[in-house]
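Colleague: take this sequence and fold it.
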Amino acid sequence: MKLALPGGPQAFLSEYWQKKPCLIKGGIMQFKDPLDANDLAGLAMEAEVESRLVVRMGENWDVQHGPFESFPSSDKDWTLLVQAVDHWFEQSNELMQLFDFMPGWRVDDLMVSFSVPGGGVGPHLDQYDVFIIQGEGKRRWRVGDKQPLKTLTPHPSLLQVEPFKEALIDVEMEPGDILYIPPGFPHEGYAVTAALNYSVGFRAPSGRDLLTHFADLAIDEERYNHRYGDPDLRVRDKRGEVSLPELNRLKRCLTEIFDDEATLYRFFGLYLSEAKHELDLAPCEPEYHEEEVAQLLEAGTVLHRLAGTRALYLAGVADCLFVDGEAHALPQAVAEELANQGCPDTGLLAAHPAALRPLTRLINRGYWFFEE
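Modeller: All right, here's what the predicted structure looks like:
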C-alpha cells in the first residue's frame, strides 16, 4: 500500500497540515480492507478493547460501551467504533506505516468504524488532526470551515455541535479515498451503504494535560517541596497587599520547577511514550535468559516490536529509551535503532553487550518478540 499525498509528504505538510482540510481521491490505490465487519465485531466483544455503539433514533441518540455480546438487528442508523485497532489486529498496521513521515510520538492510534446506512456520530469537531480512510462501502462526508458552533450533548457519551450549513468539502467517499481534517473544523459523516472507515488520529497534548501529568510525577517522586521564604521581610502598613517582590518570589517557586530541565525532559519521555489504550502484551513464559537473547541476536533472528508500542528517545538526552511510560538505560545507538525501526538490526543490537540486560527485560515483558 502506498499513500499518494498531493505534491508528496512535505508539500502536503506545508500546504494543508493544521491549516485546511483536504480530500485525496484515490489516496490509496487498489485499497484492500485489512479487516471486515466480523473482525471488528469480534474485537468489540473483548473486555480489553475500547468500543462504542452509537445508534440514531430520529432526533435522539443512544451510546453503549463494550464489550458487546450482540449487535443491532436493524439495517440502518447505527455505527460500531473500536479504538486502537492497530494494538490488536496486526494486519491493520500497514495503514499506520503509511504515516511514517510523521514524528512517531505524534501518531496516536487507529480507530475503525463499521456503519450501516445512515450510521454516524453526528456533526462534531476534534481537537486533533485526523486522516479518515474509506474502506468497504460508501460514506458521505461534509466538512465545514472553522466557525463558532453551539455544543450539543444529545447523550452523556456523545459530544456534537449544531448543524453547519456551508461545507468546504461535501463528498461521497469510496474505497481508497482519504479525508484529512485539521483540529477545529466541524465535520459529519454517515454511511450511504454499509461501510468501514479507518481514522488515524494524532496526539496533541494540551497545556493542562501536560501540567496535570507533570504534577502527578512530582507528587509520586516527592519533588519540589521547597517552600516560600522571605528572610528580608520588613514591617509595612498595608497588610492586605501582596507586594510585587512577594509575587516575584512566588513566581520563582514555579519557574524554578520548570527550569529543572533534566526532570522536565524525562517527564516528556515518560508521558509521550505511554500508550493511551491497552496493549496486547504477552509476557514470555518461560522468560528468556540473557544468553539466549544474545544467541538469537547473533544468529540474526528477526525481532519485532509489538503493535502499538511507543518507543522514543529525546534529542539531547543520551543513552535512554522511553517505552510505554518507563525509562530504560540503553546505548544511544541501540535506543535509536529500537525507536526508529519496527524490526531493528539484530547485528547492531548484538554489537552492544551493555544493551543485553535491559533489552532482555523488554523482550520478556512482551514489547519486542522474536519471529517464530
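Colleague: alpha carbons only for contacts and neighbour counts from here, please
Modeller: Fine.
Colleague: would you map the strands across the stretch 201-350 of the chain?
Modeller: In the stretch 201-350 of the chain, the segments counted as strands under DSSP state E, counting those that start in this stretch are 303-305, 311-312, 320-323, 326-329.
Colleague: can you tell me the closest non-neighbouring residue to Gln18?
Modeller: Pro182 (4.8 Å; C-alpha to C-alpha, 6 or more residues apart in numbering).
Colleague: how near is that neighbour to Lys238?
Modeller: Distance from Pro182 to Lys238, counting by C-alpha to C-alpha, to the nearest Å: 52 Å.
Colleague: between the two, who's got more neighbours?
Modeller: Pro182 (22 against 8; other C-alpha atoms under 10 Å).
Colleague: second chain to compare with the first, below:
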Amino acid sequence: MHVLGELSVEEFLRDYWHKKPVLIRNAWPQFQPLLSSQELAGLSLEQEIETRIVEEEGKDGPWSIRKGPFTEEDYLQLPANKWTLLVQGVDQWIPEAADLLEHFRFIPSWRIDDLMISYAVDGGSVGPHYDQYDVFLLQAEGQREWRIGQMCGEHTPFMQGPKIRILENFEETDRWVLNPGDMLYLPPALAHYGIAQGECQTYSIGFRAPSVAELIQTAADDIIATSSDDERYADSGLSQQRTPGLIDDSAAANLREALNRTLQDDSRLKRILGKLMTEAKYPEHLPEIETELEWQDCEQLMNENPLIRRSEFARFAYSDNSDGVDFYAAGQHFCLPTSARQLIAYLADNVQYESCELLASASSKDSQSLLASLWQQHMFYCPEDDYGH
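Modeller: Modelled structure (predicted):
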C-alpha cells in the first residue's frame, strides 16, 4: 500500500515536500483506528506518556491547556464539546503504531519523529496555529474540517493570554473536510486550523527538524571532543592597526574561516546529524542496563527466536566514511569497518530482523560487539504472540 495515493514519491518530493500542502483522498482505504477513544484516554492516565487536553472555552480562559497524566474524574468534568485530547509519541508504546510509521519511509527514517493521536469531541480544536516541521495528518475516525491559511514566520503575531500559540490573524486560503483514510500533508510554517465535526481521531505523523541552536550545540560538543588544542584562531594577514581596540571585518573573516575549517569534514557533519537525530524522544524513560551481555548470550537469544524486533524507543541511522561505516543508535556513535556495512544497513533500514540474517552478518568481533551492546541496552526484544513483550 502506498499512502500518497495517485502521487508518485518523485512527484510528491518535487512538488510538495517542504513547499505546499496537498490533500490525498482515500490515502489509506478502509483505515481502522489502532485504539478506541477509551483506550486512548486510558493512555493519558499513565505517568510516562506525554498528554495534553486543550479546551477552547476552558476554566482558565480561551484555549486553555492542561498536561497529563489525567484521571477519570478529569474527564467527567469536561464539557460536552470543544475539547481535544493529544497523546504524543504513541509509537513509543504501541508496536502497531510504530509499524504505521513504516509507510512513510520514503522520507529518511531518521527524520521521522513520532505519531501523535488527537481525539476531539464536536468542535474540538487546538486553534489556528503553525508547526515548525512537516506533518502528515491522517484522518483515523470521524470527520475533521481543515482550514489552511498563510505562511508564517518568527514575526507572526500570536494571541496574548493563551499558554499555547494561537495565531492572532488567520488568513484562510482553502478548506477541506477529511473522512477516515484521507490524509493532508502540510509543510513547515503553514497556518492551519482543524475543527472536529462530531467525535473524531486524527493521526499526526511529524518529522524531526532540529533548531539551529540544537545543531550548533551538537556540533560544538563534537568539535570540543575531537579538536586538537593546537587548532586556534589565527590572523596571518594582519596589518598595522591604527585603532588597536577595534574588532574589524578582517577579524570576523578570520573567525569565520576558523569555524568553517572545523565543518568542512562531511564525516563530522554526518556524525553530528546521526547522533542528534537518533536521540531517544524520551531519554528519561530509557530502560536501565542491568547485566552485561556476552556475545554468546546474544547468540543464544537469536538461535531461540527466529524474529527480533527493534525496541520502539530505539532510533538507528548510519553513514559511510573514508575508513568504514558509522552507526548511530540512541544518540551514540559506533565506528565499524566497511565489512560490517551490510549488517549496519540491515539494522538501520528495518525495524524487524530475521535472526539467521543477523547471525550470518555478525561474522567479526566488531559486529558481534555492536549487537551485544544493542541487546544490553534493550534496543532489541523478542516478539511473542504478535508483539507481547
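Colleague: just give the TM-score of the two.
Modeller: After superposition, the two chains reach a TM-score (TM-score structural alignment, normalised by the length of the first structure) of 0.89; 370 aligned residues with a C-alpha RMSD of 2.7 Å.
Colleague: and the residue nearest to Gln18 of the first structure, what pairs with it in the second structure?
Modeller: Residue pairing (TM-score structural alignment): Pro182 of the first structure is matched to Pro187 of the second structure.
Colleague: quick one: residues contacting its match.
Modeller: By C-alpha atoms under 8 Å, 6 or more residues apart in numbering, the contact set of Pro187 of the second structure is 16-21, 133-135.
Colleague: switch to 10 Å and redo it
Modeller: Counting by C-alpha atoms under 10 Å, 6 or more residues apart in numbering, Pro187 of the second structure makes contact with 16-22, 130-136, 151.
Colleague: measure the residue minimising distance to the centre of the first structure to Met102 of the first structure for me?
Modeller: For the first structure, Asp108 is the residue whose C-alpha lies nearest the centre (C-alpha atoms, centre = their mean; 1.6 Å). From Asp108 of the first structure over to Met102 of the first structure the distance is 11 Å, taken as C-alpha to C-alpha.
Colleague: overlap in contacts, those two.
Modeller: Phe202.
Colleague: so which residues of the stretch 1-150 of the second structure form helices?
Modeller: Assigned by DSSP state H, counting those that start in this stretch, the helices in the stretch 1-150 of the second structure fall at 9-15, 37-43, 72-76, 95-101.
Colleague: doesn't Phe207 make contact with Trp17 of the second structure?
Modeller: No. Counting by C-alpha atoms under 10 Å, Trp17 of the second structure does not reach Phe207; the two are 11.7 Å apart.
Colleague: and for the two, which residues touch both?
Modeller: Between them, Trp17 of the second structure and Phe207 share the contacting residues 107, 134-135, 188, judged by C-alpha under 10 Å, 6+ apart.
Colleague: so which of the residues you listed is surrounded by the most neighbours?
Modeller: Result: Val135 is most packed of these (other C-alpha under 10 Å), 24 neighbours.
Colleague: which position in the first structure pairs with that residue?
Modeller: Per TM-score structural alignment, Val135 of the second structure is aligned with Val130.
Colleague: any idea how far the residue lying closest to its match once chain neighbours are set aside is from Gln127 of the first structure?
Modeller: Nearest non-adjacent residue to Val130 of the first structure, counting by C-alpha to C-alpha, 6+ apart: Gly201, 4.5 Å away. Distance, Gly201 of the first structure to Gln127 of the first structure, using C-alpha to C-alpha: 10 Å.
Colleague: ditto for Ala318 of the first structure
Modeller: 33 Å.
Colleague: quick one: neighbours of the residue mapped onto Trp368 of the first structure from the second structure, just the number.
Modeller: Using TM-score structural alignment, the equivalent of Trp368 of the first structure in the second structure is Phe380. Using other C-alpha under 10 Å, Phe380 of the second structure is surrounded by 21 other residues.
Colleague: now do the same contact list for Phe380 of the second structure.
Modeller: If you count contacts by C-alpha under 10 Å, 6+ apart, then Phe380 of the second structure has 308-314, 351-353, 371-372, 374 around it.
Colleague: all helices for the stretch 201-350 of the first structure, in order.
Modeller: 207-220, 244-258, 261-273, 290-298, 332-340, 346-350.
Colleague: highest mean neighbour count out of those?
Modeller: Across the helices of the stretch 201-350 of the first structure, averaging neighbours per residue (mean count of other C-alpha atoms under 10 Å) puts helix 332-340 on top, at a mean of 20.
Colleague: for Pro283 of the second structure, see how far away the aligned residue in the second structure for Gly325 of the first structure is.
Modeller: Using TM-score structural alignment, the equivalent of Gly325 of the first structure in the second structure is Gly331. For Gly331 of the second structure, the distance to Pro283 of the second structure (C-alpha to C-alpha) stands at 10 Å.
Colleague: of the two, which one has the most company?
Modeller: Gly331 (21 against 11).
Colleague: one step back: the helices of the stretch 201-350 of the first structure: which one's closest to Glu69 of the first structure?
Modeller: helix 261-273 (32.9 Å; C-alpha to C-alpha).
Colleague: mean deviation of that closest one from the second structure?
Modeller: Compared with the second structure after fitting, helix 261-273 of the first structure deviates on average by 2.3 Å (mean C-alpha distance after the TM-score superposition for the first structure).
Colleague: report all helices and strands that that helix contacts.
Modeller: helix 207-220, helix 244-258, strand 311-312, strand 320-323, strand 326-329 (3 or more C-alpha pairs under 10 Å, 6 or more residues apart in numbering; DSSP states H and E).
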